[in-house]
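Colleague: Have a look; sequence and predicted model below, questions after that.
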Amino acid sequence: MEPHRFDLDAIGAGLPVAAARAELGTAADAGAMVVTAPPGTGKTTLVPPLVANVSAGLTLVTQPRRVAVRAAARRLAQLDGSSLGGPVGFTVRGQRQVGAGTQVEMLTPGVLLRRLLADPELPGVAAVVLDEVHERSLETDLLLGMLAEARQLREDLLVGAMSATLDAAAVAGVLDGAAIVEVPSALHPLAVSYAPSPALRLDARGVTREYLDHLARTTARAQREQGTDALVFVPGAREVDEVVSRVQSLVGDEVEVLALHGRLPAAQQDRATGGRRPGEPPRIVVSTALAESSLTVPGVHLVVDAGLSRQVRRDRGRDMSGLVTVSASRAAAEQRAGRAARQGPGAAVRVFAQSDLAGMPAQSPPEITATDLTDAALAMACWGTPRGEGLPLLTPPPPREIAAAEQTLQALGLVDADGRPTASGTRVARLPVGVREARALVDGAQRLPGKDAARTAAEVVAAVSDDHRPTGADLSRLLTDLRAGRAAGAERWRRERDRLARIAADADRDGRRGAPAASLTAADVAEQAGAVLALARPERIARRTADGSRSYLLASGTRAALPEGSGLLGREWLAVWEVQRAEGRAADGTGAVIRAAAPLSEQDAHLAGADLLVSRRTAHLEGGAVRARERRALGAIELASTPVAATAADTVPAVLAQVRSRGLAALEMNGAARSLRARLALLHRELGAPWPAMDEDHLLEHLETWLAPQLSGRTTRLASVDVTSALRSLLPWPEASELAALVPERLAVPSGSSARVDYPEPDAEDGRPVVAVKLQEVFGLAETPYLVRGRVPVLFHLLSPARRPLAVTDDLRSFWDGPYRQVRKEMRGRYPKHPWPEDPWTAPATARTKQGQSRRGP
């Protein structure tokens, strides 16, 4: 059967991007293309069918969100005069509508990522187009790098990247020099105004109620004045629902107010993105950022922008990732405003001050720099590039974050010590859920007691995968309400539960994970939920810190508190799913609040966290003596501690523990040690590796490497430790032979003597080496000495005969020709016995007085 040919004249009619059809066709023929086109120019509508015609085969097109996938597929099918599932189809999580004759399939990046991992050659696929690359979502970044490598397996695979705004040259570079097509903006006249709120936009709890009131009033007034459909941008689903309610109460039945966000049922999303039908009243669509660039809401000539965005932020210290509300980027503000002028003249009202615009970041940070990388790390491992090494990425993963993600995968048994996927890891990567959810789903189905284990696991995973916020952090209570249909989104949860239950049943039937570990014991429904969560996040198994306390210690070492009045209060053990940074009374002094958790039995805590159970011997110094204990712990949670007799082998660990506790100050470094540390710190700052870092955190982290070899079984006094020799053990060879030349301890001066070089403290980011010397000792010295291969100038502190500072300079030539005259005028009367010549260039440098010079003779 001949492939379907799309009528590009009909599809592109009236679209600005149609003017670039010839250039787009040439780029597609080349096999790789990068298209930049502002929102509303029609790139998502025209480029996919054009590529499908060129490639004469199935073209996959990613959209970053499910609502955008459906909207784009529906729009293209409508213009093609066909029905969904025919030449145009789509696939999102839990929903697929394609047919044997489908030529363009819209799908989310996650769906494509799993297909690519299952078979990197993508059999049956002629082309792949990644849309909205500028959003820098983690999955799209991974796909770009993987598809660049896939083209090496299949030279016939056409790969394209599209975006509203991006660094086209960088993307083209990843795709090995792809052709770049720039489609100019087709903006109609746009009037931009500002309506800042008298109330704060944000406080510690998020967007303020007063600001939402002001936003709703501004929206109603602007829509009434403009008399057109409006699109309102707010940061999240909660704000969407609150603004919809406020605006509706202001406009009554004269205007239809619709919500648009990812938590809504598909029918409601499609209603908001489908455009106004003839005879219907004007519409106000209140949306999250998903309407910013990934889809077009027809008929909009007014945009009201709160100037806020919901972005992922990671708290490395507490091992927490979460969404926070921040100012949007300037690029986002421009794209949002531009939505009003795509189909004719429009107006944009920014509900913030014009001065705020300058303070917004130019672009939003790439997601790979700010989010939990566990899922991405498994994908990269399964692709054959553990930690992303060798994978052409626009932005490499942060080393610390990717290392932490790999450790998590190792704890879950999904990658080996080299970062390569285990058999379980390969299977989990292909499941249509996240890594942690997959582990909880499949293991929970096998290890929970009872015949309904798979259903129970699916219920829990479905609840935590959605955007629910359990009252009082009590997930077990939320599950009760969802089962009874009392909670918002219960129908959506039931559909997801059934989908996940089928996945769990398939995995169990196929024996995908082999022999299960020890069965869990929870018979109580609430504790079963906790057991499932503990399988997903064993590092967040938590124990109460004291009777009657709201505070819990997580196995990861983080402390967090339950909300006041939580139904989980009094539970000894919890499995925590979500934890969020917080201050004040809510955090109970821990710095974090538990947002979602379920009760857990102690036995199941040990079973689910089996890989975190450790027995270790610890030792510490106390009153000059070594004390030792045998400790059993689940991660950071101490289960038992028993004093035991100390041995000589306990001494070194005790000393190291004391240093870690008190810091490097405990070592009482002498001048030589402090100087060597400062010299090495400057070398590391200027030259990097192999010269070692000398900051306190780095040295404390590596005490076993440099300090432990200097200790013995009899060392109990820190003051007796030879720190200089310990630091010298870190010197790289053969580079160490250059140490004295690169950073000398003393510097020769013209008088014939030498002066000590004082190096900056190791934590000084731009500190300079200083030489303090009597002014008379450097007469005639014109060129300021440079250290570290000419990189760092010496800063001279020129001193009086009484060794008080007269001048500070790193430009001696300028000093002799200028400021010296004033110094001479002031000093020669005060110190007449010392030389103060009119011409410092020809005067002999000396450390002596005039009389001393004459006795010494010529």
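Modeller: Arrived safely, thanks for sending. Numbers count the residues shown, from 1 in each chain.
Colleague: C-alpha from now on. contacts and neighbour counts both.
Modeller: Will do.
Colleague: contacting residues for the closest residue to residue 383 other than its chain neighbours?
Modeller: In space, and not counting its chain neighbours, residue 383 is closest to residue 117: 6.3 Å by C-alpha to C-alpha, 6 or more residues apart in numbering. Listed by C-alpha atoms under 8 Å, 6 or more residues apart in numbering, the contact set of residue 117 reads 379, 382-383, 429-430.
Colleague: Spatially, which two of the residues you listed are the most separated?
Modeller: 383 and 430 (11.6 Å; C-alpha to C-alpha).
Colleague: Give me the nearest residue to residue 602, chain neighbours excluded.
Modeller: residue 573 (6.4 Å).
Colleague: For the one you found, grab the count of nearby residues.
Modeller: With neighbours defined by other C-alpha atoms under 10 Å, the count for residue 573 comes to 25.
Colleague: wait, isn't it in contact with residue 599?
Modeller: Yes. With contact defined as C-alpha atoms under 8 Å, residue 573 and residue 599 form a contacting pair (6.1 Å).
Colleague: starting at the chain centroid, how far to the stretch of helix or strand residue 482 belongs to?
Modeller: Counting by DSSP states H and E, the element that carries residue 482 is helix 475-483. Computed by C-alpha atoms, centre = their mean, to the nearest Å, the separation of helix 475-483 from the middle of its chain amounts to 31 Å.
Colleague: now what about that helix, what contacts it?
Modeller: 459-460, 463, 470-471, 487-490, 493, 525-526, 529, 596-599.
Colleague: filter those residues to the buried ones?
Modeller: 459-460, 463, 470, 487, 489-490, 493, 526, 529, 596-599 (16 or more other C-alpha atoms under 10 Å).
Colleague: Narrow those to those in helices?
Modeller: Among the buried ones among the contacts of helix 475-483, the ones falling in helices (DSSP state H) are 459-460, 463, 490, 493, 526, 529.
Colleague: From residue 734, how far out is residue 683?
Modeller: 15 Å (C-alpha to C-alpha, to the nearest Å).
Colleague: A further structure is provided below for comparison with the first:
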Amino acid sequence: MGEGNGVVVLPLHGELSIEQQSAALQPDPHGRRRVVLATNVAESSVTLPGVRVVIDSGQAREPRYDPNSGFSRLETVNISQASADQRAGRAGRVAEGWAWRLWPQSQRLEPQRRPEIAQVELAALALELAGWGSDDLRFVDPPPAGALSAARDLLQRLGALDTTLAITPLGKRMLALGTHPRLSAMLLSARGEEERALACDLAALVEARDPLRSGGDALAARWRALAAFRQGRMSADAHRSGLAAIDAAARQWRRRLRVEVPPPREPEAHRLGDLLAHAFPDRIARQHPLDPRRYQLANGRMARLFDDSAIFGEPWIVIPELRFEARDALVLRAAPVDEHYLRQQFPQRFSSQDAVRWDAGKRALSAQRETRFDQIVLESKPAGRVDPQHAAAALTEAVRDLGLEVLPWSESLRQWRERVRCLQAWLPEAGFPDLSDEALVDALDDWLRPAFAGKTRLDALGEDELSDALKSRIDWSQRQRIDQLAPARISVPSGMERRIEYAHGQPPVLAVKLQELFGLADTPRLAEGRVPVTLHLLSPGGKPLQVTQDLRGFWERTYPEVKKEMKGRYPRHPWPDDPWSATATHRAKPRGT
């Protein structure tokens, strides 16, 4: 609270005590003018008496999922038009007022705020649903399926859900703590009063803003700064207010967990990381054997250290905060973790198995006997002969990486695929499947993997087998309709069958010699008459004379000029004055006629 020149300045936000919030909601007892600095709490139904002027920054602090930390954190974002209207209305609650908006008039705001459920991390919600025993709730805005699936995957790693997605006894204890499942798992993993107090410190540290000015990636440096603060010593590199807030949060955690002892003055080297491994099991990482600055994470991704990293050389680390980038994520905060501790605490995550992969250099499959910690390969040895049972999956992944062009496409199969794609666009109500590259790659396991059964090489798949695999995506009755609606060949008046060329997004093309169409008045049409064929009318020598979708107009307007030009060049071919009634032919006239 500030005062001066007969004005009192009052804050209003959700973290204030009830008494402090009440002061902002009451008229000043001394009749002074009030300035209320408010967050979005002022957009609730409360009325601030005497407010006649609103100064709107156009921004708000809203929860957003932070993939770097794995938590939802407040971010400063632009408000919606609905919020701007509501804020302006504050100035006119009790009398006419003014609203000053601190953004350009040309700036366009979103009409409404995005629902919070669509932009936050959902692990806590998923745990609540599992605790209730059902997710059959009528949400106003349903949670995104991808975010909910990722949340459940995390909860399984934390031990809160079993393989059937039912809540476990540990999950029930985590739910009772009422905090983020990551933190709950860590707090419940601690053994002994001193370790539980240390876990409270870590819970406060990972949720807080960085208390150090210089940054750096060692989480231990933040904890040491906190320990020094408690002993009355302050590093020039630290923010006093930040450390005070972290200390207060840690004390609150100790009260909630009924921890009576303080944290240790100097924990063992791996103790911080060992605790954090229970909160971030997906971010346990092992140093790459060939590049000491790179680490492979338990979730399969790669991360790299800063050039001046304080944890360089550690064989195992846990990473509570990293920045996701296109190739390798960047480690922002980490602590070393002991491999012996991981083997003791997570024995089920260490495994040995045979793995079959595509070797791009040799263009062949290779079999390896691998020892792993989740997705981290600890040791790999040649396993000899490739097991056909695993080969189909590896060959399918090879196609996913190399692209569909590595498959043995015949020209007829390419055209069949294009016919289906065209029909999907021309007759959307007919229900033909999507055979685009993206759709086929997404569904490789469904249609292609069975065709690789028993094979150990890409080139072992034949054209006929590929054709059968692709066509298996369409039932027999629909396959019959393809030939009816988009035939591969069409009969022309000369009595011959000519091929139609199909390409998705383009009209079908029939290239045919002009003499073969004598007597045909109108352009052929496909797909129940919806799509005209584009005619490439050719000379007797196969050269293009005209491209048209209007055959009738060609006979009426263009043919006389073509006849005049071509008759002398191709005298042995018919050029009748009346193409409507002439006999179509694919042959030249006999010599001497």
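Modeller: Noted; the coordinates are in hand. Computed from a predicted model, the values in this text were never measured in an experiment.
Colleague: returning to what we had before: out of the contacts of residue 117 of the first structure, grab the one that's most surrounded.
Modeller: When those are compared by neighbour count (other C-alpha under 10 Å), residue 379 ends up highest, at 28 neighbours.
Colleague: what helix or strand does the equivalent of that residue over in the second structure sit in?
Modeller: Alignment note (TM-score structural alignment): residue 379 of the first structure maps to residue 128 of the second structure. Per DSSP H and E: residue 128 of the second structure is located in helix 123-132.
Colleague: That helix: which residues count as buried?
Modeller: Applying 16+ other C-alpha under 10 Å to helix 123-132 of the second structure flags 123-131 as buried.
Colleague: can you put those in TSV and add distance to residue 185 of the second structure?
Modeller: Formatted as TSV, the buried residues of helix 123-132 of the second structure follow (distance: C-alpha to C-alpha, whole Å):
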residue	distance to residue 185 of the second structure
123	12
124	12
125	15
126	15
127	12
128	15
129	17
130	16
131	16
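Colleague: number of nearby residues for the closest residue to residue 444 of the second structure other than its chain neighbours?
Modeller: Of all residues not flanking residue 444 of the second structure in the chain, residue 396 sits nearest, at 6.7 Å (C-alpha to C-alpha, 6+ apart). A total of 22 residues lie near residue 396 of the second structure under the criterion other C-alpha under 10 Å.
Colleague: Is residue 396 of the second structure in contact with residue 446, as I believe?
Modeller: No. The criterion here is C-alpha under 8 Å, and residue 396 of the second structure misses it with residue 446 at 10.2 Å.
Colleague: The residue most central in space within the second structure: which element?
Modeller: Nearest to the mean C-alpha position of the second structure, counting by C-alpha atoms, centre = their mean, stands residue 146 at 7.9 Å. According to DSSP H and E, residue 146 of the second structure maps onto helix 145-158.
Colleague: Check the mean deviation of that helix from the first structure.
Modeller: Helix 145-158 of the second structure, aligned to the first structure and superposed, deviates on average by 2.5 Å (mean C-alpha distance after the TM-score superposition for the first structure).
Colleague: residues in the first structure aligned with that helix?
Modeller: With TM-score structural alignment as the criterion, helix 145-158 of the second structure aligns to 399-412.
Colleague: Which residues does that stretch contact?
Modeller: 372-374, 377-378, 387, 415-417, 419, 439, 611.
Colleague: In the residues you listed, find the pair that's most separated.
Modeller: 387 and 611 (22.2 Å).
Colleague: Looking at the two, which is more packed in?
Modeller: Neighbours were counted for residue 387 of the first structure and for residue 611 using other C-alpha under 10 Å; residue 387 has more, 25 against 16.
Colleague: which residues touch residue 205 of the second structure?
Modeller: Taking C-alpha under 8 Å, 6+ apart, one finds 222-223, 246 in contact with residue 205 of the second structure.
Colleague: which position in the first structure aligns with it?
Modeller: By TM-score structural alignment, residue 205 of the second structure lines up with residue 463 in the first structure.
Colleague: ok, and the closest non-adjacent residue to residue 488 of the first structure?
Modeller: That would be residue 482: by C-alpha to C-alpha, 6+ apart, it lies 7.8 Å from residue 488 of the first structure.
Colleague: and the one you found, how many neighbours?
Modeller: 20.
Colleague: same deal with residue 748 of the first structure?
Modeller: For residue 748 of the first structure, using other C-alpha under 10 Å, the count is 12.
Colleague: How about residue 203 of the second structure?
Modeller: 23.
Colleague: Tell me the spacing between the residue nearest to it when sequence neighbours are not counted and residue 227 of the second structure.
Modeller: For residue 203 of the second structure, ignoring the flanking residues on the chain, the nearest one in space by C-alpha to C-alpha, 6+ apart is residue 183 at 6.1 Å. According to C-alpha to C-alpha, residue 183 of the second structure and residue 227 of the second structure sit 21 Å apart.
Colleague: go on, residue 470 of the second structure?
Modeller: 65 Å.
Colleague: what does residue 505 of the second structure give?
Modeller: 67 Å.
Colleague: Neighbour count: those two, which is higher?
Modeller: Higher neighbour count among residue 505 of the second structure and residue 227: residue 227, with 20 against 11, using other C-alpha under 10 Å.
Colleague: Would you check how far apart that one and residue 177 of the second structure are?
Modeller: For residue 227 of the second structure, the distance to residue 177 of the second structure - C-alpha to C-alpha - is 25 Å.
Colleague: Kindly report the same for residue 169 of the second structure.
Modeller: Distance from residue 169 of the second structure to residue 177 of the second structure, by C-alpha to C-alpha: 13 Å.
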